[in-house]
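Peer 1: can't give you the sequence, but here's the structure:
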């Protein structure tokens, strides 16, 4: 495995995941779609852990890490799947592109990190302004778009809280182990939620929904995770941070080409503003030094 192939793989997986999320709930319900995906991903992850001779540990710090991870896997993802019913798949990628900004804010507030420099604050404000622009165009997306945007934005916040809590716990566990423990807890919660709210097996699973569930369970959950941590190990953080700036654009194009999603002017402008805000947040200090 080479770094360029892994990098391209993560971009492709992250770009196609929002569309897979939307398709996986068609006619079977979003709860069945996300539950099936996570159960498949959990089983495969546990099998991989066994193959790699890695095991889940259950001391206090480990359990705290698993719970923190499950907050993102269960809490954040269930909101994404719920919101995907009301907004285009490209909008999901755009809103999740804000996660580096929200993680930065929460890390400064709850971890005491001295990360909110004037340039980073400017990037955060500019990125959030892009979100406001997207909100202003909700009329183009239908009456329920505001609910969908709210759910996915809340999901982004939960994802950020999960990341900050994981950093705060500092259990020192391999990432694959933390993912396996988080998936195991989240899968139990998904199964309970599905049984209580729905509990009925679909009479028919359309091919597109079925293939999307398999794709998300195998590729997005298992392969995507492995490639991402491979990049974290081999590249600098600023190089990996480019990915959330690329995927909203590619996800928007894929949604338009494969799902006939409308790309509004507000979405284009808002996406550009969010990407520019992320650039200022990640590399604004370098630009400032050159100008000075």
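Peer 2: Structure's in. What do you need? In this text the structure is predicted, and so the values were computed from the model without any measurement.
Peer 1: when you work out contacts or count neighbours from here on, use the C-alpha atoms and nothing else.
Peer 2: Will do.
Peer 1: with adjacent residues omitted, what lies nearest to residue 246?
Peer 2: Sequence neighbours aside, residue 11 is the residue nearest to residue 246 in space, at 7.4 Å (criterion: C-alpha to C-alpha, 6 or more residues apart in numbering).
Peer 1: for comparison:
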């Protein structure tokens, strides 16, 4: 029964996070990108903080290391990732953005090895990172004669968003702090929202609340704040405890399928052949980089299954 429960939650999480890219594209018709991302995490951060206060004893950081972990999470995992992603999605499809973001687990491994030179990637792991980056190139398809084309720049920004998230994931794990993940996420969300509000003001984004009350804008903001962020992260925490980091990373490769289907149904977006090929290369890169961990994980699953 627990296996069916985990599978159901995994598919719900993939659906929530995959369709979130479509909600971003829909909301960008009414809200400026950085402000949109900031408003999302104003709401999500407060909800997550309430959950942290209910679920864990250490509901707020208490020492320098814990605040450092929150600061890294706020700047990289929330502010940089979402600001770049939302700006990038102004000029690219939701499916392309979701696929580029799926490179994050591959980049995380690359950053981890760079920061710990003694823990070098194996030859197959190096090939995996290269294959993943080739997949990005296939999706972006940069034109040497026009490198500043809107679509290429947009996809480049989404790639930078994935890189920021990957680096933030590695750095937050390397900081020696005992902060519960729920607390770290809550304060990172609120801190990241504050950073994005400052960036929004600095770049002069228009503040037009009258445009925000459009039903589609309110629906997108509510879905991203409540569904993709609050409910999504609660499911993520539950599955992280039950499945482990390797299996939960696989959601990155199911979510883009959801994005492509929902984007086609709701936004009439069509996924071209180059995007599909790039997705395949990124998935292959992930399998090469994580092959040992995946083997170990499947070994644990088989041993659990045989003991039941």
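Peer 2: Sure thing, it's come through. All figures in this text were calculated on a predicted structure; none of them were measured in a lab.
Peer 1: which residue in the second structure lines up with the residue nearest to residue 246 of the first structure?
Peer 2: Taking TM-score structural alignment as the criterion, the aligned counterpart of residue 11 of the first structure in the second structure is residue 14.
Peer 1: tell me which element that match is part of?
Peer 2: Using DSSP states H and E, residue 14 of the second structure sits in helix 2-27.
Peer 1: now do the SS call for residue 62 of the second structure.
Peer 2: Look at residue 62 of the second structure: counting by DSSP: H, G, I helix; E, B strand; the rest coil, its state is coil.
Peer 1: that one pairs with which position in the first structure?
Peer 2: Per TM-score structural alignment, residue 62 of the second structure is aligned with residue 58.
Peer 1: can you map out the helices along the stretch 1-150 of the first structure?
Peer 2: Using DSSP state H, counting those that start in this stretch, the helices of the stretch 1-150 of the first structure run over 3-24, 30-51, 60-70, 77-83, 89-96, 99-110, 118-136, 145-169.
Peer 1: neighbours of residue 96 of the first structure, how many?
Peer 2: A count of nearby residues for residue 96 of the first structure, using other C-alpha atoms under 10 Å, gives 22.
Peer 1: kindly apply the preceding question to residue 62 of the second structure instead.
Peer 2: Counted with other C-alpha under 10 Å, the neighbours of residue 62 of the second structure add up to 10.
Peer 1: top helix in the first structure by residue count?
Peer 2: Criterion DSSP state H: the longest helix present in the first structure is helix 265-291.
Peer 1: how about that helix: buried residues?
Peer 2: 266-267, 270-282, 284 (16 or more other C-alpha atoms under 10 Å).
Peer 1: could you do stretch 201-219 of the second structure as well?
Peer 2: For stretch 201-219 of the second structure, by 16+ other C-alpha under 10 Å, it's 212, 217.
Peer 1: contact partners of it?
Peer 2: 26-27, 29-32, 34-35 (C-alpha atoms under 8 Å, 6 or more residues apart in numbering).
Peer 1: and if we set it to 10 Å?
Peer 2: The contact list for stretch 201-219 of the second structure, computed with C-alpha atoms under 10 Å, 6 or more residues apart in numbering, reads 23-24, 26-36, 196-200, 221-225.
Peer 1: what sits against the residue most central in space within the second structure?
Peer 2: For the second structure, the residue nearest the mean C-alpha position is residue 101 (6.3 Å; C-alpha atoms, centre = their mean). Residues counted as contacts of residue 101 of the second structure (C-alpha under 10 Å, 6+ apart) are 81, 85, 95, 136, 158-163, 165-166, 252-253, 256, 282.
Peer 1: got it, and residue 22 of the second structure?
Peer 2: Counting by C-alpha under 10 Å, 6+ apart, residue 22 of the second structure touches 89, 93-95, 97-98, 220, 224, 258-264, 266-267, 269.
Peer 1: out of the residues you listed, which end up buried?
Peer 2: Neighbour-count burial (16+ other C-alpha under 10 Å) is assigned, among these, to 89, 93-95, 97-98, 220, 224, 258-264, 267, 269.
Peer 1: number of residues surrounding the residue opposite residue 234 of the second structure in the first structure once aligned?
Peer 2: Using TM-score structural alignment, the equivalent of residue 234 of the second structure in the first structure is residue 226. Using other C-alpha under 10 Å, residue 226 of the first structure is surrounded by 17 other residues.
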